[in-house]
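# Return atomic coordinates for the entry below.
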Amino acid sequence: MKLLENKTAVIYGGGGSIGGAMGRAFAAEGARVFLAGRTPGKLDAVAASIRNEGGLAETAIVDALDESAVNGWVDSIAAQTGSIDISVNVISRDALFVPMIDMPIAAFGQALDKLARSLLLTTQAAARHMVKQGSGVVLHFGGSDATNSAPGLGTVQIGCDLVEAMRRQWACELGPSSIRVISMRTGGIPESLPDVPETAPFKQQMIDATLLKRAATLEDVGRVAAFLASEQARSITSTQVNISCGALVD
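Below is the predicted model of the structure:
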């Protein structure tokens, strides 16, 4: 039996590289995957790749900051499938690489507000159904580690810390309903960057920073996410899972 047989997974940012990798891995393990995003072409491409491998995938244009749109979409999926088993939010973030002393106040607030609101909205929408059914898994990308802070990261590390703080609180509140909340940290996925000469130095830096001298791949992300969402990881919650190949040392 496949790891996620008969499970229902919703993925915000499903047309992106990370969301697509998770969607393909979930479908390969038997899940029915619902991909949300704002770019039809990207969503359709991921869905087509899943269907070509015999998986089940549907797409929808959903703004993860629109409360009525998020709730309506999730409620319709639950009515159709009978459950919401996995919820993933990997929408793009507004990263501002600016020293804090020079950070525009409005831009700082807007970047963190987008992240916090989308995580709150999407998790609330799934949690309502998960609490009723007494099961579920919420996955996010985070990566809080004070030792990895560096000058000029701006909202990047602060945003990761925010994800981790929300993960801890959600895990505490949802644990009694057998709902697990987990975040993943990678140290960077070279494949997720555009394949152009300008990104080559950054990709090499990601590899050089690892202990294994290789970076995690999109396939790695998908496989680990599928495992974490499965019953084989049923004892794992309220933690961040490190798949950085040693770039982030615990």
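# From now on I want contacts and neighbour counts done on CA atoms only, so please keep to that.
OK.
# hang on, Lys213 is in a strand, isn't it?
No - the secondary structure assignment for Lys213 gives coil rather than a strand, going by DSSP: H, G, I helix; E, B strand; the rest coil.
# Near Pro201, how many other residues are there?
9 (other C-alpha atoms under 10 Å).
# What of Asp113?
15.
# Secondary structure class of it, three-state.
Secondary structure assignment for Asp113 (three-state DSSP): helix.
# check which helix or strand covers Met184.
Assigned by DSSP states H and E, Met184 belongs to strand 179-185.
# Check which helices and strands that strand is in contact with.
Taking 3 or more C-alpha pairs under 8 Å, 6 or more residues apart in numbering; DSSP states H and E as contact, the helices and strands that strand 179-185 lies on are strand 136-141, helix 155-174, strand 239-242.
# make it 10 Å
If contacts are counted by 3 or more C-alpha pairs under 10 Å, 6 or more residues apart in numbering; DSSP states H and E, strand 179-185 sits against strand 86-89, helix 105-133, strand 136-141, helix 155-174, helix 218-229, strand 239-242.
# Tell me which helix or strand comes right after it.
Using DSSP H and E, the helix or strand that directly follows strand 179-185 along the chain is helix 200-208.
# Next, the buried residues of that next one.
Buried positions in helix 200-208, judged by neighbour count with 16 or more other C-alpha atoms under 10 Å: Lys203, Met206, Ile207.
# Before we compare anything, build this one as well:
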Amino acid sequence: MTSASRQGTVAVVTGAGSGIGAATARRLAADGATVVLTGRTEDKLKTVVAEAGDDAGRMHVRIVDSSDEKAVGELFDSVVAEFGRLDTLVNNAAVARPGKVTETDTENWSLVMRIDVDGVFFGCRAAVPHLSETGGSIVNVASVSGIGGDWNNVAYNAAKGAVVNMTKAMAMDHAPDGVRVNAVSPSLTMTDMTAGMTDDEDLMARFADRIPMGRGARPEEIADVIAFLSSHDARFVTGVNLPVDGGLSASNGQPRM
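Model (predicted):
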């Protein structure tokens, strides 16, 4: 994709202060889009912009909690008022709280659902009317944890499963409006969220054994797929949940023989 391919377009990326969100914001800005980076921590968002070099002028920070219904609605109205349009929404903001169902308290269950599910719902609901004016698209960041179960991660599994099926439902509902809705499902990705895992050499060896490509993803590798799905090149693609997992989901689950 050339830097001219998104000239004149406007994108919103949630959870853009680090990891996949930051990489996606950088990629879309490099491709020429005006990118609004949202999150709850201003310093992290400003650091992403400062590190973007020549593309920083196309990046704009907004402090928004994606689980705040009112704030999300106001965000999209203000983006369109300031920049004149909306072409792309990337719902990336998420949290995880590990635990079995018997170990997950209501507070942590509700936190995961508010950010990982409600945040996607609020963002999509506010964005679709604007996206229908431009023939725009949504890419939701789901997870392989929304395709199959993990041990000890019931809240996150439930939330990401909801994002996968919400994506498909919205793709059908809004295709007549000219809005495409797709998702990506990464496996292990080297981000702040997984830092505690990636420091565990034994655990990383077990991941490498299960992922055919033998490693976790870099955030930029997920961002490149998000960029494709949100682009004109994917203009006949909607309702897809694309695993970006180094081949993990190709397995039937049996051990290496």
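# Quick TM-score on the pair, please.
Both chains were compared after superposition, and using TM-score structural alignment, normalised by the length of the first structure their TM-score is 0.89; 248 aligned residues with a C-alpha RMSD of 2.4 Å.
# relative to strand 136-141, how tilted is the strand holding Met184 of the first structure?
Strand 179-185 of the first structure and strand 136-141 meet at an angle of 20 degrees, taking axes from the mean of the first three to the mean of the last three C-alpha atoms, to 10 degrees as the criterion.
# Run the chain-centre distance for strand 179-185 of the first structure.
On the basis of C-alpha atoms, centre = their mean, to the nearest Å, strand 179-185 of the first structure is displaced by 9 Å from the centre of the chain it belongs to.
# Likewise for stretch 14-33 of the first structure?
Relative to its chain's centre, stretch 14-33 of the first structure lies at 11 Å (C-alpha atoms, centre = their mean).
# Would you check the span in the second structure matched by that stretch?
Counting by TM-score structural alignment, stretch 14-33 of the first structure lines up with residues 16-35 of the second structure.
# Stretch 58-70 of the first structure too?
So stretch 58-70 of the first structure is aligned with residues 60-72, judged by TM-score structural alignment.
# Could you check the matching stretch and say which residues are buried?
Residues of stretch 60-72 of the second structure classed as buried: His60, Val61, Arg62, Val64, Asp65, Ser66, Ser67, Glu69, Val72 (neighbour count, 16+ other C-alpha under 10 Å).
# ditto for stretch 86-97 of the second structure
For stretch 86-97 of the second structure, a neighbour-count test (16+ other C-alpha under 10 Å) marks Leu86, Asp87, Thr88, Leu89, Val90, Asn91, Asn92, Ala93, Ala94, Val95, Ala96, Arg97 as buried.
# that older thread, so the strand holding Met184 of the first structure versus helix 155-174, what angle?
What separates the directions of strand 179-185 of the first structure and helix 155-174 is an angle of 160 degrees, with the same axes, to 10 degrees.
# Can you lay out the buried residues of stretch 86-97 of the second structure as JSON lines showing distance to Tyr156 of the second structure?
Supplementary listing: the buried residues of stretch 86-97 of the second structure in JSON lines, determined by distance: C-alpha to C-alpha, whole Å:
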{"residue": "Leu86", "distance to Tyr156 of the second structure": "29"}
{"residue": "Asp87", "distance to Tyr156 of the second structure": "29"}
{"residue": "Thr88", "distance to Tyr156 of the second structure": "25"}
{"residue": "Leu89", "distance to Tyr156 of the second structure": "22"}
{"residue": "Val90", "distance to Tyr156 of the second structure": "19"}
{"residue": "Asn91", "distance to Tyr156 of the second structure": "15"}
{"residue": "Asn92", "distance to Tyr156 of the second structure": "14"}
{"residue": "Ala93", "distance to Tyr156 of the second structure": "13"}
{"residue": "Ala94", "distance to Tyr156 of the second structure": "9"}
{"residue": "Val95", "distance to Tyr156 of the second structure": "8"}
{"residue": "Ala96", "distance to Tyr156 of the second structure": "6"}
{"residue": "Arg97", "distance to Tyr156 of the second structure": "7"}
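# So which of the buried residues of stretch 60-72 of the second structure belong to helices?
The helices, defined by DSSP state H, take in Glu69, Val72 from those.
# so what's Arg58 of the second structure closest to, chain neighbours aside?
Take Arg58 of the second structure and drop its neighbours on the chain: the residue closest to it by C-alpha to C-alpha, 6 or more residues apart in numbering is Thr34, 4.8 Å away.
# Who are the contact partners of that neighbour?
Residues touching Thr34 of the second structure, when contacts are defined by C-alpha atoms under 10 Å, 6 or more residues apart in numbering, comprise 6-12, 25, 28, 55-60, 83, 86-87.
# Whichever of those end up buried, select them in PyMOL.
Selection command for PyMOL covering only the buried members of these, criterion 16+ other C-alpha under 10 Å:
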select buried, resi 6+9+10+11+12+25+28+55+56+58+59+60+86+87
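# Give me the subset of the contacts of Thr34 of the second structure lying in strands.
Among the contacts of Thr34 of the second structure, the residues falling in strands (DSSP state E) are Val10, Ala11, Val12, Met59, His60.
# which of those residues lies closest to Glu103 of the second structure?
Checking those against Glu103 of the second structure by C-alpha to C-alpha gives Val12 as the nearest, at 35.3 Å.
# from what I can see that closest one touches Phe76, true?
Yes - using C-alpha atoms under 10 Å, Val12 of the second structure is in contact with Phe76, at 8.5 Å.
# Now the common contact residues for those two.
What both Val12 of the second structure and Phe76 touch, as defined by C-alpha under 10 Å, 6+ apart, is the set Leu86, Leu89, Gly123, Ala127.
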